[in-house]
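Trainee: Quick one: sequence and predicted model below, then my questions.
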Amino acid sequence: MNRRTTRALAVALTLVSGATLAGCSTDSTPELKVSGAFMPQPVADMAGGFLTITNDGDTADKLTSVTSPIADDVTIHETKNQKMQEVKSFDIPAHGELKLERGGNHIMLMGLKVQPKQGENVSIELHFEKADPITVDLPVEAATHNPKQH
C-alpha cells in the first residue's frame, strides 16, 4: 500500500467508527407518566399504593424507591405465589408499562404518621434509575376499592 491509500483507509475507518459510535449513542431518556393512582383507606398503620407507570420513551428505566412524608418507611413489593416480598426495583421497559395493582406488585407505606381518610390525597415521590423523580397524589379510596373489578 502506498501512503495515499493508507491515508484514505485511515480516514474511511475514522468516519465509519464515528458513524458507528453516533448510532450507538443513547442520549434519549425514558418518558414516564403515571395513571390510575390510588390508595385504599388504611385500616391500620400501613397502606398500599397502586398505579401504572407508562414509558413512551426508547430507553428502559427502573423504579428504585418511593418516599412519602406520611410514612416512616415506604417499600416496593412483588407478589409471587400469593406471598409478598420486598424488592430493590421494578423494570419499566421502553414503550411498555409497570402496573402496581391489588393482588400483584405494589407500594407499601408503613408506620403511617396520619390516617388518611377517603376523599383525601396522599403525596408520594417515585424515584427512578434514570428519569427525574415524579411526585404523585394518591387519592384515598374506600378500603375495598379495586379498579380491576369494574
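Mentor: Received the coordinates, thanks.

Trainee: Going by C-alpha atoms from here, please, whenever you check contacts or count neighbours.
Mentor: Will do.

Trainee: if I look at residue 128, how far off is residue 47?
Mentor: 22 Å (C-alpha to C-alpha, to the nearest Å).

Trainee: Please read the previous query as pertaining to residue 39.
Mentor: Per C-alpha to C-alpha, residue 39 is found 7 Å from residue 47.

Trainee: ok, structure two:
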Amino acid sequence: MRPTFPAAALAALIALPAAAEPVIEIRDAYARASNTMAGAAFMVIENTGTSPDRLVAAASDSAARVELHTHVMDGDVMRMIHVEEGFEIPAGDSVLLERGGKHVMFMGLSAPFEDGAGLEVTLTFETAGEIVVEVPVDQERMPAEMGHDTMDHGTMDHGHADHGGS
C-alpha cells in the first residue's frame, strides 16, 4: 500500500502560493485631459491579498504613450516624473492615484477626452498580470480626499517629459 501523505502534502504546498497571491481591485477611476495632447487617469488600487504587488505599466489606445507618473518638489517647483519601477501596492492596503501625486499619464492623445466618454486602460501588475479598466472621463471632478484641487497639468513644469508627441 502506498502512503497518501506525501501526495497530500505536495498538493497543499502547491495550493499555498495561490492563496498568497495579491487580489487587485480598481475603484473610483476617472480621467481628465489637461489639454488636447495630454491627460491623466486617477483611481484607488486596492490589494486585498496577502502578498504585495506592483503596478508596472499602463497602456491604452487613447494615447501614443502611457506612463506611470508622480510629482516631486524640486526646490520651489513641482515636477512631474516618469516612475519606471512603478508603484508598490502593499498587501491588505490601497494606493491612491490622484491629481498632484501618482497617476497614469496619457501623452499624444489620439482624440480629445470627451466628458462622459470612457477610456479602456490596461494596467499591468507584476503578479496579478493585466487588468483592463474602463475609465470614465470626468473633466469637472474634484475628489474630496485629493487635497491638490488647483493643480493643473497644463501649466506644470514637466521637466524633460514630452507630453505632446509619440
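Mentor: Thanks, I have it. These figures come from a predicted structure and were not determined experimentally.

Trainee: related to what we said a few turns ago, quick one: which of residue 39 and residue 47 of the first structure has more around it?
Mentor: residue 39 (27 against 21; other C-alpha atoms under 10 Å).

Trainee: Could you verify my assumption that that one touches residue 100?
Mentor: No: with contact defined as C-alpha atoms under 8 Å, residue 39 of the first structure does not reach residue 100; the gap is 11.2 Å.

Trainee: Residues in contact with both of those two, list them for me.
Mentor: 49, 50 (C-alpha atoms under 8 Å, 6 or more residues apart in numbering).

Trainee: Just give the number of residues close to residue 114 of the second structure.
Mentor: Residues near residue 114 of the second structure, counting by other C-alpha under 10 Å: 15.

Trainee: Can you point out the helix or strand that includes it?
Mentor: Taking DSSP states H and E as the criterion, no element holds residue 114 of the second structure; it sits outside all helices and strands.

Trainee: who touches it in this structure?
Mentor: residue 137.

Trainee: What separation do you get for the aligned partner of it in the first structure and residue 88 of the first structure?
Mentor: Superposed on the first structure with TM-score structural alignment, residue 114 of the second structure falls opposite residue 117. Distance of residue 117 of the first structure to residue 88 of the first structure, given as C-alpha to C-alpha: 29 Å.

Trainee: With residue 126 of the first structure instead?
Mentor: The spacing between residue 126 of the first structure and residue 88 of the first structure, counted by C-alpha to C-alpha, is 13 Å.

Trainee: burial count for the counterpart of residue 137 of the second structure in the first structure?
Mentor: Residue pairing (TM-score structural alignment): residue 137 of the second structure is matched to residue 140 of the first structure. Look at residue 140 of the first structure: counted by other C-alpha under 10 Å, it has 21 neighbours.

Trainee: Can you pull up the most central residue in the first structure?
Mentor: A centroid search over the first structure (C-alpha atoms, centre = their mean) returns residue 63, at 3.4 Å, as the residue closest to the centre.

Trainee: And that one, what's its match in the second structure?
Mentor: Using TM-score structural alignment, residue 63 of the first structure pairs with residue 55 in the second structure.

Trainee: residue contacts, residue 68 of the second structure?
Mentor: Residue 68 of the second structure touches 56, 57, 58, 82, 83, 84, 86, 102, 103, 104, 105, counting by C-alpha under 8 Å, 6+ apart.
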